[in-house]
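**Student:** The following comprises the amino acid sequence and a computationally predicted model.
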Amino acid sequence: MDLYNYFYSSTSYRARIALALKGLDFNYIAVNLRTLEQRSEAFLQRNRAGGVPLLVDGDFSLSQSLAILDYLEQTHPAPALLPQDPAARARVLELSYAVACDIHPVNNQRVLRYLQTVLNVTEEQKQDWYTHWIAEGLAAVEQLLVNEKDRGGTGPYAFGAQPTWADCCLVPQVANALRMKCDISAYPLAHAVYTHCIAQPAFAKAAPFAQPDAPAKP
């Protein structure tokens, strides 16, 4: 398999975590989002949406990180990253979608670039935008984790003793929030999940600064 991705892309990070958790090898193909390589004609011929990640498995290609996670789950079911029980599975998806559908879309790189280059917001205004949506989104995620704890959830992952899609989505989002200097002290359960996950080998392997296109860590 080939994975077209960018080291700082949180959606790429989700796919890398899932691949690492499932023990799947892949060819890492870097696409530099900062130089708009994803908008080059060569890349658009592969993915007309002009984004990463893009998974290519033989003659099959797929964009959208959650679609990639689902494809991996179907084609490589062990270890499972989604529970079999319908209610437990829905809870994992609920948190995954809270990150993927509510937080990430308003704070991804192309939105921030539009704010600055078209709407001419200041750096301070961009930071205020980012911080606002992180606070609103992580507050909702934290409540989902509180609800899980109230139902008897024991951790240390978001939903029990094994990683799921929820962790694949939450870890990159918290990493981005910290990189953007957002205060996440109001979300102790989310922070605890993040801290546990990044200490695990698969998550460390998938981390941004472990990737070949990453610069030397500051």
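**Tutor:** Nice, thanks for sending it over. Residues are numbered from 1 along each chain as shown.
**Student:** CA atoms for contacts and neighbours, from now on please.
**Tutor:** OK.
**Student:** Neighbours of His132, how many?
**Tutor:** For His132, the neighbour count with other CA atoms under 10 Å is 13.
**Student:** which other helices and strands contact the strand or helix carrying Ala204?
**Tutor:** Ala204 is part of helix 201-206 when elements are defined by DSSP states H and E. Counting contacts by 3 or more CA pairs under 8 Å, 6 or more residues apart in numbering; DSSP states H and E, helix 201-206 packs against helix 10-21.
**Student:** Second structure for comparison follows:
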Amino acid sequence: MGAVPALVDGDVVVSDSLAIIMYLDEKYPDPPLLPRDLHKRAVNYQAASIVFSGIQPYQNTPVARYIVEKTNAEEKTAWVNNAITKGFTALEDLLVSCTGKYATGDEVYLADLFLAPQIHAAINRFQINMEPYPTLAKCYESYNDLPAFQNAVPEKQPDAPASTS
């Protein structure tokens, strides 16, 4: 589709966030990206799905540009905010009973790999107030303590544009 992300691993090229994450998990299974507990595993799949199919596509730059072209910047903001708040409400309800330091416990799993950048974008690109989402806010604070997450933010990438909105 001509979009990022893409992973080049020797002769193998994998695109799409979920496919890349699952490829890496199978190639480097330690630490695992899915908990052994079946319920927590399902919650990880649900959380990732909410982000990659229920929030992220609606805030992508091409979609936002299209909305501005067809309507205006205010409509784009309303569209993006609606997608994020609807998704965050669902995530908050899903995770509130199983969260630990991270989304589904005290280890980083699949859900966290989707949540960390989504929450980061919501706060920094779209100025979403996290007060209604205390579980997600707590997870985000924990992500910010991890060097791997700190180093992965878009602003720190060598090819990051001057503005990501």
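**Tutor:** Cool, got the structure. Everything numeric here is computed off the predicted structure, so don't read it as measured data.
**Student:** corresponding residues in the second structure for the helix holding Ala204 of the first structure?
**Tutor:** Mapped onto the second structure using TM-score structural alignment, helix 201-206 of the first structure covers residues 147-152.
**Student:** Give me the residues contacting that stretch.
**Tutor:** The contact list for stretch 147-152 of the second structure (CA atoms under 8 Å, 6 or more residues apart in numbering) reads 116, 143-144.
**Student:** how far apart are it and its match in the first structure?
**Tutor:** Once fitted to the first structure, stretch 147-152 of the second structure is off its aligned match by 0.9 Å on average (mean CA distance after the TM-score superposition for the first structure).
**Student:** For the second structure, which segments count as strands?
**Tutor:** With DSSP state E as the criterion, the second structure has strands at 6-9, 12-15.
**Student:** Only the buried residues of the last one, if you could.
**Tutor:** For strand 12-15 of the second structure, burial by neighbour count (16 or more other CA atoms under 10 Å) applies to 14-15.
**Student:** Equivalent analysis for the first one, please.
**Tutor:** Judged by neighbour count using 16+ other CA under 10 Å, the buried positions of strand 6-9 of the second structure are Leu7.
**Student:** which residue numbers in the first structure go with it?
**Tutor:** Aligning strand 6-9 of the second structure against the first structure (TM-score structural alignment) gives residues 54-57.
**Student:** Check how far the matching stretch sits from its aligned residues in the second structure, on average.
**Tutor:** Superposed on the second structure, stretch 54-57 of the first structure shows a mean distance to its aligned partners of 0.9 Å (mean CA distance after the TM-score superposition for the first structure).
**Student:** For that stretch, which outside residues touch it?
**Tutor:** With CA under 8 Å, 6+ apart as the test, stretch 54-57 of the first structure has contacts from 1-5, 47, 61-64, 68.
**Student:** With stretch 126-146 of the first structure instead?
**Tutor:** With CA under 8 Å, 6+ apart as the contact definition, stretch 126-146 of the first structure has outside contacts at 95, 98-99, 102-103, 106-107, 112, 115-116, 158, 177, 180, 182, 184, 186-190.
**Student:** And for stretch 105-124 of the first structure?
**Tutor:** 126, 130, 133.
**Student:** coming back round to it: could I get the contacts of stretch 54-57 of the first structure as TSV with distance to Trp165 of the first structure?
**Tutor:** Output for these, formatted as TSV (distance: CA to CA, whole Å):
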residue	distance to Trp165 of the first structure
Met1	20
Asp2	21
Leu3	18
Tyr4	20
Asn5	19
Asn47	24
Ser61	21
Leu62	18
Ser63	17
Gln64	14
Ile68	11
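**Student:** which of these count as buried?
**Tutor:** Listed as buried from the contacts of stretch 54-57 of the first structure are 3-5, 47, 62-64, 68; burial here means 16+ other CA under 10 Å.
**Student:** which two in these are spaced the farthest apart?
**Tutor:** Greatest spatial distance among these (CA to CA): Asn47 and Ile68, at 13.9 Å.
**Student:** Asn60 of the second structure maps to what in the first structure?
**Tutor:** In the first structure, Asn60 of the second structure lines up with Asn108, judged by TM-score structural alignment.
**Student:** what does Tyr28 of the second structure give?
**Tutor:** In the first structure, the residue paired with Tyr28 of the second structure is His76, using TM-score structural alignment.
**Student:** Check the burial of that match by counting its neighbours.
**Tutor:** 14.
**Student:** Same question for Glu92 of the second structure.
**Tutor:** Applying other CA under 10 Å, we find 19 residues neighbouring Glu92 of the second structure.
**Student:** Asn151 of the second structure now?
**Tutor:** Using other CA under 10 Å, Asn151 of the second structure is surrounded by 12 other residues.
**Student:** Would you mind measuring from it to Tyr23 of the second structure?
**Tutor:** Here the criterion is CA to CA, to the nearest Å. By it, Asn151 of the second structure lies 21 Å from Tyr23 of the second structure.
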